[in-house]
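Colleague: here are the coordinates; sequence isn't available:
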């Protein structure tokens, strides 16, 4: 009896078991959890599983009743036998206990059957109620998002309304509008006040007219007068692009409409370094990280103009605008670039139209690290080694670029250093992916000790601020503020010259802000419009469309020659995935060979450590005296090799 019962239960349990649903949680502190799309299916499975388990109990009831009756018959037969008095009493006790056990078992089964009837009666009502609540929650979220977008649109329209102020640039500020002309204000009608967000570097700007500024300034500073420097800062973003001798392409094949379950792959990656996880090309865009790094040069004209600045603080404004402009390409670019092969390179030889030459090389694979060097014929050079650290946190993906960016102007010797901010990709599990930039950036001129503090404000549906807002202050070596910066990293940046600063009265919470009296803001940088049909071409900019265009004479390690990336750009994603696996296996084989060669040369104990020491071809490790860090810097030779078309030293990586 026991074997039959256990076998029956195990069989039922095996056929009708339901997989356990695991809910991941992270430490982000967000309260924007969205109901899982599997909730409804899970509810149906649970009710069905409950019914099956109660069926099992009914089967148990039948078996208990059947075998209990047989047991009592056996006991009755034993009771009819002639047995000693003591044995008869024991048999009666056993019979009574069996009867009690049977009564109790029947009561339990009856209670379970009653519960089943109630569950079946109310399960449909529960499902309808849960479905209604889910639909209401989704509708509420969509409504809030729509209201937030409408709020931002209205706010922007209000700020740029021609009847609101004589000059639209007067709306420039660190924070939101506090007092406007025409409202109950006791201040001079030519002055507007603005207040900052509570969690930002709080200050207030007061915008005044240029004529008042000249009276107030009265020659108290030795910096270049605002009106005399207009030709440098005014219209910095409106420089026409230089003519190109080469006709560049203006489109690539449209992105195929591939369905993809991101969560099915990402759920096993929580907390892991994403560069170590094989990912299909479905998550990529047809550009490598080296090409994305080169995209930072799209608004190089800001640096070309900065060369002519006679004031270092004015030059800092343009450098700050350039540092912000590098994020403008990321607003719609949620697909990841290809992780370059070790030794992969990318050149951008655009002396004719952009006035610069750029070279990138992948100098490390784990962690992924790329070295970059740019030379401009207009008198500046830029270099950096960027290591990408990325972690998947469950609901969002954090991308942390590590490493310093150096910019030097040859004529003045001004040497600027800054680091990139953190990028966050939201809605990994549910919803539309979107990217945000957050954190603080400090730009330092190591020659003059001028500084610029930039703050990237995190986006919030409920914030009164413009989305993707950036604010900043440019100060000299003495800590005196000269310019206030404001804008958004996906659209434009402005600067306003500070003519006077003073502390404000403490607020109710005891905080004190600095009040900056400024001239009207001037435009520093404005994003170029995207090409036509960009939404079907991975939202590539005009420059990005040309980066993977085939060119003659490049090194055999150039990203343009990478076969899986080329196949993906043409729309052959299945072939690209196969080719990607081949390249990755080839890279692993090359690493094993280095490991074996090192083991023979330096002993097995140091082999593992030495195998990671890779010698780049065009860059070399040097100590950076300004940051105290070791970084890869360009050692020369690439453009000379290209001139001779001598690439014998290049590794075979494709």
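Modeller: Now that the structure is in, tell me what you want to look at. Since the model is a prediction, treat every value here as computed from it, not as a measurement.
Colleague: CA only for contacts and neighbour counts going forward, please
Modeller: Fine.
Colleague: distance of residue 266 from residue 138?
Modeller: Noted for residue 266: a distance of 23 Å to residue 138, by CA to CA, to the nearest Å.
Colleague: Looking at those two, which is more packed in?
Modeller: Higher neighbour count among residue 266 and residue 138: residue 266, with 17 against 13, using other CA atoms under 10 Å.
Colleague: Contacts only, for the more buried one.
Modeller: Taking CA atoms under 8 Å, 6 or more residues apart in numbering, we find residue 266 in contact with residue 392.
Colleague: Please apply the same query to residue 248.
Modeller: Contact analysis of residue 248 by CA under 8 Å, 6+ apart lists residue 546.
Colleague: Name the SS class of it, please.
Modeller: Going by DSSP: H, G, I helix; E, B strand; the rest coil, the secondary structure assigned to residue 248 is coil.
Colleague: and what of the one 3 residues further on?
Modeller: Reducing the assignment to helix, strand or coil with three-state DSSP, the entry for residue 251 is coil.
Colleague: Name the helix or strand for residue 206, please.
Modeller: Assigned by DSSP states H and E, residue 206 falls within strand 203-207.
Colleague: The helix or strand following that strand - contacts with which helices or strands?
Modeller: In the C-terminal direction, the helix or strand that comes right after strand 203-207 (DSSP H and E) is helix 210-217. Contact partners of helix 210-217 among helices and strands, from 3 or more CA pairs under 8 Å, 6 or more residues apart in numbering; DSSP states H and E: strand 492-503.
Colleague: Give the buried residues for the following helix or strand past the strand it packs on.
Modeller: The helix or strand immediately downstream of strand 492-503 is strand 514-518, counting by DSSP H and E. The neighbour-count check on strand 514-518 (16 or more other CA atoms under 10 Å) flags 515-518 as buried.
Colleague: For residue 499, see how far away residue 134 is.
Modeller: 55 Å.
Colleague: Could I get the full set of helices for this protein?
Modeller: Along the chain, the segments classed as helices by DSSP state H run 2-16, 39-80, 85-159, 210-217, 230-233, 262-266, 289-294, 301-306, 312-325, 542-547, 563-569, 573-602, 604-611, 638-644.
Colleague: Compare those and give me the one nearest residue 380.
Modeller: helix 301-306 (7.5 Å; CA to CA).
Colleague: quick one: that closest one to chain centroid distance?
Modeller: 28 Å (CA atoms, centre = their mean, to the nearest Å).
Colleague: Reformat the helices of the chain as a markdown table; add distance to residue 619.
Modeller: Listed next are the helices of the chain as a markdown table, based on distance: least, CA to CA, whole Å:
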| stretch | distance to residue 619 |
| --- | --- |
| helix 2-16 | 61 |
| helix 39-80 | 53 |
| helix 85-159 | 46 |
| helix 210-217 | 49 |
| helix 230-233 | 35 |
| helix 262-266 | 34 |
| helix 289-294 | 14 |
| helix 301-306 | 24 |
| helix 312-325 | 24 |
| helix 542-547 | 22 |
| helix 563-569 | 24 |
| helix 573-602 | 19 |
| helix 604-611 | 18 |
| helix 638-644 | 10 |
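Colleague: adding another structure so you can compare the two:
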């Protein structure tokens, strides 16, 4: 259709032409294609060939310019036509004496007026004089609207300008410059004044003129494209700022709503209600049902606290435990129903059987929580629980002859209790500024500045699981298998107490990085290795005369916008070394110093960790989910439910759980908080759930048998830089003469960037961290290209654990002894006698810069 007006059949309209330059034609060939018209599908193609690349370049440039001019004129013509049509149909701005000025935001209404019946045209014409005057009063507004229209039109352009011509223009310019260079090189060879020299001079002048014009056109194209990209970048920045402001507003609004709900709930819980009314709160009903017993408890609590304080000062008389003297009462034993493993939140730990009322307060009363439900935890913290049993192993860990040499590990005889710096004076940086572009991403693949770190490695953070190893000592000393699994569960949850306020990020370990640690006072030694980098996996092994602990850390983490979550997928294992008579059918322990002992195997997975509130500058860490500890020899299980922090903060740090045998019968209730203590009580020795509202009576009652077992108690954690615990402060200590020469060269204590950070040299630490990462990338590239052997973990190897049928990283053994400790003692012996000895098959992984 567009070709009908031209004189020659087969011609192509310039405004519908598409110019292409195929590759591999030495710059001589180019093609012109037509764009099919509406209703037609045929396409014409012209294949053209020039005699010289310069000629081809000139034709290509001229045709491309013609195409652009034709398209530009066509767009302007269509725009003028559209504006003319709109002006002819535009209604008056004032109708019937009422002024009406339609701005850009009112254009939909103006378009609706344009479609009014023709009968209204007379009225419009009659008001034409008013319309003209009103329109003349707002020239600036109309100009603003035109600018907005042009901006909107520009924003809808998906591709940058000169998309097709830009590359062609660049190639043509290069070809023209190359031709000019050839002409200039041949000019000195000609005789001055000769016809050939004159011709060359003229050609050079023309070529320079052509190059100048092409360069000018190319610069204009560059400016147009630069403006397009700048406009697009500004729009993206504006959208990003709007998104950030909106998200922050949502967070602030959510925080305000939480505070409002919390205050309304408190007002509602304090409001008086009629006795027996359906809307009574749990506080009202509880106080009415057990009013007199509670008064009795209050009268007894004070002397019980004093007696407990006296008992803590006395040396325990029996090896099994210490019982705090208190007044007990007669109680009616109520059998506990079997809970559902699949949904522990609906277990008997959520029921409250209150003596005297015979009424079950279940899930329908969850909304009516009051301060009385925290009295149990307050009683634990103030040591006022009746008949609280504290196992000897918790009070005095160790006590046996540790089989490793003090001379070999004398660097661990005296552990430091403070850092070199006294305060956290890191340069202030916004965590949100780093994370805002990483929503939905894996945090392990995000490079954080070192200023967000703390002076520990992830391997050392992993070693903090061992802070309360006395829980495993207590488990090994118990004869009751249900108490044993309760103490193992206490050990499994105890490491979360070190996360309070620990928002800073540990250093990511290098591949093959290791960490060793020895505690003579608690009688264990520990070693770990970074066995994989992507995904990051750390394996560890700890051994004691009473138990073994091993496992891996393999976590999935993701940033969710308002918070980020860490979901561990690795499995932790513990083996208690029991006398063979306690487990005659158990597997026999292998290795030195374990003769006559059998292995009782436990395993569990960690719960989800959530960090939120960093947008508002008050980050909070929380842990939630179910932790299921399984005894693979007896089939017993202990289920601990970490309750998520609610909007009221009522369930902060709270844990509830139970122990059940292989048949599903609940034998022990467990309750506590992961930042303070964990207590258990045998089923049948009290009424209802583990709660202080149980009525107490005379200690002479023959049925007084309520007994609480302290499973774990948090240690005192004085203020320290980065909120490090006293245990964590000892981990990166590396005395120059007693430890540094003997540890493995891959030990994280020897990392220069981490050491510089601990000394407060943060800029230097950031510089060394970048160098360390570049060194690791170079090693990885050498392995990928075959210039270095592939990586293989030195001290651990994966295998399948027969009880869980899951992967587990086990340490390399030599005659049932860890190869790491054998190598460590060999090197230590040699160096202590003045003989130079290197670690066998250990590669260099750290840079050698000074911290």
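Modeller: Yep, that arrived. If you're wondering where the values come from, they're calculated on a predicted model, not measured in any experiment.
Colleague: Give me the TM-score for these two chains.
Modeller: Superposed pair, TM-score by TM-score structural alignment, normalised by the length of structure 1: 0.64. Supporting alignment: 478 aligned residues with a CA RMSD of 4.6 Å.
Colleague: Name the residue closest to the centre of structure 1, please.
Modeller: Using CA atoms, centre = their mean, the residue of structure 1 that lies closest to the mean C-alpha position is residue 424, 2.6 Å off.
Colleague: Can you tell me what it aligns to in structure 2?
Modeller: Residue 424 of structure 1 maps onto residue 610 of structure 2 when the alignment is built from TM-score structural alignment.
Colleague: Now for the residue nearest to the centre of structure 1: which residues touch it?
Modeller: Counted by CA under 8 Å, 6+ apart, residue 424 of structure 1 has contacts 396-399, 435-438.
Colleague: Please report the distance of it from residue 392 of structure 1.
Modeller: Going from residue 424 of structure 1 to residue 392 of structure 1 by CA to CA gives 10 Å.
Colleague: Quick check: neighbours shared by the two?
Modeller: residue 398.
Colleague: quick one: contacts of stretch 664-678 of structure 2?
Modeller: Contacts for stretch 664-678 of structure 2 (CA under 8 Å, 6+ apart): 336-339, 349, 377, 380-381, 482, 490, 493-494, 496-497, 500, 640, 653-661, 679-683, 689-690, 710-714.
Colleague: between the contacts of residue 424 of structure 1, which is nearest residue 367 of structure 1?
Modeller: Set against residue 367 of structure 1, the nearest of the contacts of residue 424 of structure 1 by CA to CA is residue 399 (12.9 Å).
Colleague: which residue in structure 2 lines up with that closest one?
Modeller: Residue 399 of structure 1 maps onto residue 566 in structure 2, by TM-score structural alignment.
Colleague: these two touch, right, residue 439 of structure 2 and residue 557?
Modeller: No: Residue 439 of structure 2 lies out of contact with residue 557 (CA atoms under 8 Å); the separation is 11.3 Å.
Colleague: more crowded one of those two?
Modeller: Ranked by neighbour count (other CA under 10 Å), residue 439 of structure 2 and residue 557 place residue 557 first, with 19 against 15.
Colleague: Tell me who's in contact with that one.
Modeller: Going by CA under 8 Å, 6+ apart, residue 557 of structure 2 touches 442-444, 564-567.
Colleague: can you redo those residues as a markdown table with distance to residue 360 of structure 2?
Modeller: Shown next, in a markdown table, are the contacts of residue 557 of structure 2 (distance: CA to CA, whole Å):
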| residue | distance to residue 360 of structure 2 |
| --- | --- |
| 442 | 45 |
| 443 | 45 |
| 444 | 47 |
| 564 | 38 |
| 565 | 36 |
| 566 | 37 |
| 567 | 35 |
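Colleague: Make a PyMOL selection of the buried ones in these.
Modeller: In PyMOL syntax, the buried subset of the contacts of residue 557 of structure 2 is picked out as below (16+ other CA under 10 Å):
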select buried, resi 443+444+564+565+566+567
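Colleague: Still touching in structure 1? Go through the contacts of residue 557 of structure 2.
Modeller: Contacts conserved in structure 1 for these, using both residues aligned by TM-score structural alignment, their matches' CA atoms under 8 Å: 442-444, 564-567.
Colleague: any idea which of the residues you listed is closest to residue 417 of structure 2?
Modeller: Nearest member of these to residue 417 of structure 2, counting by CA to CA, is residue 566, at 29.9 Å.
Colleague: measure that closest one to residue 437 of structure 2 for me?
Modeller: Following CA to CA, the distance that separates residue 566 of structure 2 from residue 437 of structure 2 is 18 Å.
Colleague: so residue 288 of structure 1 touches residue 344, yeah?
Modeller: No: using CA under 8 Å, residue 288 of structure 1 makes no contact with residue 344, being 9.6 Å away.
Colleague: what's the overlap in contacts for those two?
Modeller: Contacts common to residue 288 of structure 1 and residue 344, judged by CA under 8 Å, 6+ apart, are residue 559.
Colleague: quick one: which of the two has more around it?
Modeller: residue 344 (28 against 25).
Colleague: For that one, give me its contacts.
Modeller: Neighbours of residue 344 of structure 1 in contact, by CA under 8 Å, 6+ apart: 361-362, 557-559, 653.
Colleague: Report the contact partners of residue 98 of structure 1.
Modeller: 68, 71-72.
Colleague: how does it look with 10 Å?
Modeller: 68-69, 71-72, 75, 92, 104 (CA atoms under 10 Å, 6 or more residues apart in numbering).
Colleague: Same question for residue 139 of structure 1.
Modeller: 133, 145 are the contacts of residue 139 of structure 1 under CA under 10 Å, 6+ apart.
Colleague: Distance of it relative to residue 564 of structure 1?
Modeller: Distance, residue 139 of structure 1 to residue 564 of structure 1, using CA to CA: 42 Å.
Colleague: Just the ones of the kept ones among the contacts of residue 557 of structure 2 in strands?
Modeller: In this view, these that belong to strands under DSSP state E are 564-567.
Colleague: Now distance to residue 547 of structure 2 too, for those, in JSON lines please.
Modeller: Formatted as JSON lines, those follow (distance: CA to CA, whole Å):
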{"residue": "564", "distance to residue 547 of structure 2": "35"}
{"residue": "565", "distance to residue 547 of structure 2": "32"}
{"residue": "566", "distance to residue 547 of structure 2": "28"}
{"residue": "567", "distance to residue 547 of structure 2": "27"}
